[in-house]
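A.B. asks: Turn this into a structure:
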Amino acid sequence: MQLFYTPDIDAASSTYFLNEEESKHCVKVLRLQPGDEIELIDGRGNFYTAAIADAHPKRTQLRIVSIEKDFHKRNHYLHIAIAPTKNIERLEWFLEKATEIGIDEISLIICQRSERKEAKVERLNKIITAAIKQSIKAWHPVLNEPVALNKLISTRFDGQKFIAHCEPDDKFTLKEELKPFGKYLILIGPEGDFTPKEIGEALNNDFKALTLGESRLRTETAALEACFEVNFLNRV
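C.D. replies: Next comes the predicted model:
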């Protein structure tokens, strides 16, 4: 399967032109010819089958053969807010794997103990795009710009809200608290964990304290564990 990400495609159109970069890959690298079929995803849930009409190396013209809407639409909505890791490659790893497993939205949160307070969202989005192509997903997760934790905590969210932390407080597991087929927001802190004050603010804003097991996990591992558990608990 030759899969291309085409976020600007119009689902109502019968033709589409690949941009110069994708045209070059299609014609020069893959050596596809007129009549060959490829697949397209737009990041909005549409999966297209298209045939090459004109194999131009700078502006390949396609004829849309069929569209499958809501391709592999998931039965829940998962938003993970994670503090960017000091080693950016660990965050990149999380984004890649979480996209492959299934996630809808990611927020980068700046906490009191954050060792990294900025991230290049454009580069990170490219990693997400590569992951949806690799895992054949038609939905592109939303990646938000870095935001202060207290601002995100106070933002309205219509769903279940959790904060995973390492303090010795009473905590719940996702298996105990998760309501299937819902919307979820999970906070994952920096390497030094959330401060007691940050935890208190989250709890005062209707977040529930969450445990992800007895092991002390790295930030990106904890986030991926939460992603896996939510997807597993929503399997039908």
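A.B. asks: rest of the way, CA atoms for contacts and neighbours
C.D. replies: Fine.
A.B. asks: now the strands for this structure?
C.D. replies: Here the chain has its strands, by DSSP state E, at 3-5, 15-17, 37-41, 47-54, 61-68, 77-82, 105-110, 142-143, 147-148, 160-164, 183-188, 208-210.
A.B. asks: Please give the structure of this sequence too, so both can be compared:
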Amino acid sequence: MSAQRLHPFALVDDLDTLEVSRELGHHLGVVRRLRVGAELFVGDGAGSFRAVKVDAVQPRVHLVPLSDIQTPQRQTPSLGIAMFLPSNERLSWAVQKLTEVGIDRIHLLSDSGDRRGGVQISAAGLDRLDRIAREASQQSERLWLPDITPPMEAQEFFGDTSAGVAILDPDGGPLPTGVTTLVVGPESGVVISPESIPRVSLGLPILRIETAAVAGAVVLAALRASLICICDNS
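C.D. replies: The predicted structure is shown next:
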């Protein structure tokens, strides 16, 4: 995310052609009520942006560049939330808020032992989550879209990813240094994982999956921005 405010801000597919989709044109011309001559910033969702000006609004919104394309350095480390699947409505809310907070990777986990038999998401459902993340990125002036992975079994996730991972657990210990990905859920409260992966607590009561995911994401984002630090009690 750039240190400067990018307002108003929108996402386009190509910063060279600046082609405006019908949906984005409606957003800029009807929702934002931008008129000819209005200036704004547009990004490509992959970290680059440029200043542009509205050159026409009829029959379609047309943009012209005002600056060269800029690509600021991305914040490190990359942050992830791996969450077991709640209901579709709650998952949509979580993706929106995790995007606004600045999470880079949203790993969706399926639990075959869940009382619902392991929730799956269709390709159309994943597209919908991508649209939600895109809209949230525009609202929060975010330059990088999060990577949302299709649902996978937890054991597959732990097999592929273990470094920097911790599991949120009300009975867990303090958050150690070096954690960049938090695992949240499932509704059963039981996560079977390798013993090497620490279990950590946020010091909060039992939370819904989506609430715990956002709470954990805020902590990770604040640590990355050096707004808070992990105390050494040794």
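A.B. asks: ok, back up a step: as CSV, the strands of structure 1 with mean neighbour count and distance to R31 of structure 1 would be great.
C.D. replies: Shown next, in CSV, are the strands of structure 1 (neighbours: other C-alpha atoms under 10 Å; distance: least, C-alpha to C-alpha, whole Å):
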stretch, mean neighbour count, distance to R31 of structure 1
strand 3-5, 19, 14
strand 15-17, 19, 17
strand 37-41, 21, 12
strand 47-54, 20, 11
strand 61-68, 18, 14
strand 77-82, 23, 39
strand 105-110, 23, 35
strand 142-143, 18, 32
strand 147-148, 16, 44
strand 160-164, 23, 49
strand 183-188, 23, 43
strand 208-210, 22, 51
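A.B. asks: Make CSV from the ones you listed and add distance to C26 of structure 1 to it.
C.D. replies: Output for those, formatted as CSV (distance: least, C-alpha to C-alpha, whole Å):
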stretch, distance to C26 of structure 1
strand 3-5, 9
strand 15-17, 12
strand 37-41, 9
strand 47-54, 10
strand 61-68, 11
strand 77-82, 34
strand 105-110, 30
strand 142-143, 27
strand 147-148, 38
strand 160-164, 43
strand 183-188, 38
strand 208-210, 46
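A.B. asks: Which stretch among these approaches K175 of structure 1 most closely?
C.D. replies: K175 of structure 1 sits nearest to strand 208-210 of all the strands of structure 1, at 10.4 Å, using C-alpha to C-alpha.
A.B. asks: related to what we said a few turns ago, how about the strands of structure 1, which one is nearest A131 of structure 1?
C.D. replies: Comparing the strands of structure 1 by C-alpha to C-alpha, strand 3-5 comes nearest, at 10.8 Å.
A.B. asks: packing partners for the closest one?
C.D. replies: Counting contacts by 3 or more C-alpha pairs under 8 Å, 6 or more residues apart in numbering; DSSP states H and E, strand 3-5 of structure 1 packs against strand 37-41, helix 121-134.
A.B. asks: Which part of structure 2 matches the shortest one?
C.D. replies: Spelled out, it's strand 37-41 of structure 1. The alignment of strand 37-41 of structure 1 onto structure 2 (TM-score structural alignment) covers residues 39-43.
A.B. asks: try the longest one
C.D. replies: Equivalent residues of helix 121-134 of structure 1 are located at 126-139 in structure 2, counting by TM-score structural alignment.
A.B. asks: Pick out the residue nearest the middle of structure 1.
C.D. replies: In structure 1, the C-alpha nearest the mean C-alpha coordinate belongs to P141, at 3.6 Å (C-alpha atoms, centre = their mean).
A.B. asks: ok, how many other residues are close to the nearest residue to that one once chain neighbours are set aside?
C.D. replies: Leaving aside its chain neighbours, P141 of structure 1 sits nearest to D104 (4.5 Å; criterion: C-alpha to C-alpha, 6 or more residues apart in numbering). Neighbours of D104 of structure 1 under the rule other C-alpha atoms under 10 Å: 18.
A.B. asks: and D104 of structure 1, what pairs with it in structure 2?
C.D. replies: Under TM-score structural alignment, D104 of structure 1 pairs with D104 in structure 2.
A.B. asks: just G192 of structure 1 next, same as before
C.D. replies: With TM-score structural alignment as the criterion, G192 of structure 1 pairs with S188.
A.B. asks: who are the neighbours in contact with the residue nearest to its match when sequence neighbours are not counted?
C.D. replies: Leaving aside its sequence neighbours, S188 of structure 2 sits nearest to D114 (C-alpha to C-alpha, 6+ apart; 6.8 Å). Taking C-alpha atoms under 8 Å, 6 or more residues apart in numbering, we find D114 of structure 2 in contact with 186-188.
A.B. asks: Most neighbours of all these, which one?
C.D. replies: P186 (20 neighbours).
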